[in-house]
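>>> have a look at this prediction, sequence included:
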Amino acid sequence: MQQTKPQLSFWQIWNMCFGFLGIQFGFALQNSNVSRIFEALGADYSNLAVLWVAAPITGLVVQPIIGYLSDNTWNRLGRRRPYFLWGAIAASGALFVMPNSPTLWFAAGMLWIMDASINVSMEPFRAFVGDMLPPKQRASGYAMQTFFIGVGAVVASALPWMMTNWFDIANTAAPGMVPDSVKFSFYAGGSIFLLAVLWTVVSTKEYSPEQLAAFDAAQAHFDKQATPSVSARSAKQYFKGGSIFTLIGLVLLGLIFVNIEALDKNLYILAGGLIAFGFCQFVGGYMAHKQYTKNGFAQVLGDLFAMPQAMRQLAVVQFFSWFPLFAMWIYTNSAVTSHHYASRDTASIAYNEGADWVSILMATYNGVSIIAAIVIPFVVRKLNLQYAHLINLSLGGIGFISFWFVRDPAWLVLSMVGVGFAWASILSVPYAILANVLPSNKMGVYMGIFNFFIVIPQILAASILGFLITKVFDNQPIFALVIGGFSMLIAGVMTLRVKIPQ
């Protein structure tokens, strides 16, 4: 008789997802405060994107590698848990060091290390739900992750404000210094990150390879249909794709070089990314020609071009959904302090009051996401997944656009309500669709590949937003949020194209 995965209790699901609380502490502190740290160390808004680009590039590289490795790992800690633990130790250390960075470029390097470490912990958690839960409970697992994401982000985003207002820790510092309220927030976040992940590592036991093999046998027919062939893309197709992407990248590079005064230097990132992807396809073509396809690089690249149809359609939605989120994380601090508090002086009271209010706004959208995670399933039952996602993304798009029209910063809380519904939907609906279309033996690597379509729009945002703000929108960062709002509206419409599997 074929074995199926047993259903887990509420507290078992709670324990296996609890580590996400710590992971989100790290991400929320990073997203809410890194621009503030960069500006305190001398960066201005035109340089923020190129400094931030370390984060998405790190995710682009790290997540598929970790996904592939965790698919093929088994030791005394298990399959995914070793990566939870190693990533948490490194990320916690980076959180302690980041606010004490002596120079701007040291801080940029610490962001790279911190983001890589957080990704090492985070990526296997998505696959962990697929490993541990039967199909009927996977939606509950992702909902629980969303709950912990919301709770962790609310508290972590508000930490600088709490340090100042509850513990009377200074939120201002001399020019070139990071306020103590930010430093102590990072210290608390680093500690909570490690402890939360340790809770999951200790409290949750993974299934053995033999058990997983038995469970997989119960879905052998599904996997046979769903698992794409790694060798489906020919060497000729790889070389053709590599030539196109490399040519486009070189043309863009030439345009930047010829018009270096007129074009933004951040466009080098976009050109470099296109050339790098072209080079990867040349390597893939050579490996396909030599039939050297059993290595990790060839398998990940082959799987990228052989995604299930629903995943391809979701990739477009993800692209337009995550572009505005990255714009928010980079530019909200600059947008609010300049547009609503009329200050760009990082040592001024007005600027730091605005920066503290941004922390509250970040906490607001994450707090709303907790409520939204409860509401969304009811909307899905009344409508369907596509229309629920369309509604939530539309609320987020309107919220971003409203930043331009709202003058009283207190009313920006209402704008963040819409962003919170969009955020909760982005964290749950796409994964609910994916969970049952991915082959179980490649859950980790496909979750990593899916991250490409989170990272690529972030790299694009880092490449073009600085150019658009300085050259088109008269050095007004608020327009980064407006652009993001229209992008999120497009994502909502594109959701209607996604074909939900039976």
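Right, received. Where do you want to start? Numbering: from 1, shown residues only.

>>> can we go C-alpha only for contacts and neighbour counts from here?
OK.

>>> for the top helix by length along the chain, which residues meet the burial criterion?
The helix that spans the most residues within the chain, counting by DSSP state H, is helix 349-382. Judged by neighbour count using 16 or more other CA atoms under 10 Å, the buried positions of helix 349-382 are 350-352, 354-370, 372-373, 376-377.

>>> this is the other structure I want to compare:
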Amino acid sequence: MEVLKKPTLSFWQIFNMNVGFLGIQYSFGLQQTAINPIFLYLGAPEEMLPILNIAGPVTGLVVQPIIGAMSDKTWSPRWGRRKPYFLIGAIIGSLCLFAFPSSPVLWFAVGLLWILDVGNNMAMEPYRAFVGDKLPEKQLSLGYQMQSLFVGAGILLANGSIVLFQYLLGDESIEVAGEIPQWLYYSFYIGGILSIATILWSVLKTPEIPPSDGELAEINHSKSLALGKRIAEPFTEIAKAIKEMPSFMWKVGAVYLFQWYALFIYWQYITPLFKLTMGYSTSEAASQSAQMSLTYNIVTMVVALALVPLTLKYGGKKIYALSLVGTGLALFAIPFITDAYLVLAPMVLFGIGWAAMMGIPYTMVSKVVPQDRRGVYMGILNMMIVIPMGIETLTFGPIYKYLLGGSAINAILFAGVFFIISAVLAMRLNISKK
């Protein structure tokens, strides 16, 4: 397969192509901070939070690699290769965000989460491949760290809106069981608008690179297949890609197993933690959780691009491993701080870690996978994210209840240990083409 020579892009061209990530990550920020409090408002017991969040892992496991494989075999002179998929995903996500705060009962909210995750996963994976498609190797680090910046910005806006509306409109003295407070509605409405608007910005501002003659012939061959074979082709391509996957990606999978298991614990149990350590109501704890996310995403925005020269100088694996250690130390500290302001300090380390997690692995993987199969391999990389999340949703409820004594403090410390293990495994990430 011939390799196209890609032009070097300007800073603002790379900026524009990543703007759509702002809307995707705003939605993700609401999932991190607002969804579990909504489940609690609607009567979910704490030990059920992991299993109620299984939508993310399952839809990610199914949707992302299939959409990745399909986008590899897609080309439209008008719409491009990746853009049709993340545009449709953004529309689905937007509709769900408008509907979510009106959920009348728990099962309705859980069902909406499933649909929302389908939309977000449909948008996320082609976007990762889109950046790799456009940039020459020397700019991959800047491209993916720019995505990391927008990850921070999107989640920052989501959590900032939660804190703002809770401050302006919330009444902590009134918390009605079975009802979602009205101050939470507005953050979801903003997300519904951003989901579409930011994706459209990137779609309209950034043309895709046409496929090479060899790639186009492969795409046309795929279109000529019978319907049954076309439906089966993405699954065949995923299986083939996993069989031929570079050994480097298996090592990334080992890191991700512990890293994402730990992150899912943090997002699920940070609100229950503050109810325990600070005696907060659900509303107050949700607001404090949003402030934590607000803080670490500010740090992520500040340090995301600064990591580019550091990774070039010291190597991606060292910066990545060090950032994971810092995230683990942050989680060891949080349960023992009972001051609402001092507890924000560990989020500096968490934010540095989050910036590294959202950029460095994608840069490293982009360098070792075939250009014409980047979509399917980015989907497989995201499978390595959702599989640990799925394992967590199925296993951590019993661990929390029976092994950790139903204590959110122990849950956060458990997550800290997993981050340290992931840091040790990250030191094995030596880039190889095999």
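Nice, I can see it. Computed from a predicted structure; not experimentally measured.

>>> superposing both, give me the TM-score.
In this superposition the chains share a TM-score of 0.92, using TM-score structural alignment, normalised by the length of the second structure; 419 aligned residues with a CA RMSD of 2.2 Å.

>>> still on that earlier bit, helices or strands up against the longest helix of the first structure?
If contacts are counted by 3 or more CA pairs under 8 Å, 6 or more residues apart in numbering; DSSP states H and E, helix 349-382 of the first structure sits against helix 19-40, helix 135-165, helix 309-339, helix 385-405, helix 412-434.

>>> so of the ones you listed, which one's packed in deepest?
helix 19-40 (a mean of 26; mean count of other CA atoms under 10 Å).

>>> which is the succeeding secondary structure element to that one?
helix 45-52 (DSSP states H and E).

>>> and that next one with helix 309-339, angle?
Put simply, helix 45-52 of the first structure runs at 140 degrees to helix 309-339, going by axes from the mean of the first three to the mean of the last three CA atoms, to 10 degrees.

>>> comparing helix 45-52 of the first structure with the second structure, how large is the average distance?
Mean deviation of helix 45-52 of the first structure relative to the second structure after superposition (mean CA distance after the TM-score superposition for the first structure): 0.7 Å.

>>> next: stretch 143-157 of the first structure.
Mean deviation for stretch 143-157 of the first structure: 0.9 Å (mean CA distance after the TM-score superposition for the first structure).

>>> in the second structure, what range does that stretch match?
Aligned using TM-score structural alignment, stretch 143-157 of the first structure spans residues 145-159 in the second structure.

>>> go on, stretch 108-118 of the first structure?
Counting by TM-score structural alignment, stretch 108-118 of the first structure corresponds to 110-120 in the second structure.

>>> in the matching stretch, what's buried?
Buried-residue list, stretch 110-120 of the second structure, by 16+ other CA under 10 Å: 110, 112-120.

>>> dump the residues you listed to JSON lines, plus secondary structure and distance to Ser76 of the second structure.
Shown next, in JSON lines, are those (DSSP: H, G, I helix; E, B strand; the rest coil; distance: CA to CA, whole Å):
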{"residue": "Val110", "secondary structure": "helix", "distance to Ser76 of the second structure": "35"}
{"residue": "Leu112", "secondary structure": "helix", "distance to Ser76 of the second structure": "31"}
{"residue": "Leu113", "secondary structure": "helix", "distance to Ser76 of the second structure": "31"}
{"residue": "Trp114", "secondary structure": "helix", "distance to Ser76 of the second structure": "29"}
{"residue": "Ile115", "secondary structure": "helix", "distance to Ser76 of the second structure": "26"}
{"residue": "Leu116", "secondary structure": "helix", "distance to Ser76 of the second structure": "26"}
{"residue": "Asp117", "secondary structure": "helix", "distance to Ser76 of the second structure": "26"}
{"residue": "Val118", "secondary structure": "helix", "distance to Ser76 of the second structure": "23"}
{"residue": "Gly119", "secondary structure": "helix", "distance to Ser76 of the second structure": "21"}
{"residue": "Asn120", "secondary structure": "helix", "distance to Ser76 of the second structure": "22"}
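
>>> possible to save the residues you listed as TSV with distance to Thr327 of the second structure?
Below are those laid out as TSV (distance: CA to CA, whole Å):
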residue	distance to Thr327 of the second structure
Val110	29
Leu112	31
Leu113	27
Trp114	29
Ile115	31
Leu116	28
Asp117	26
Val118	29
Gly119	29
Asn120	25
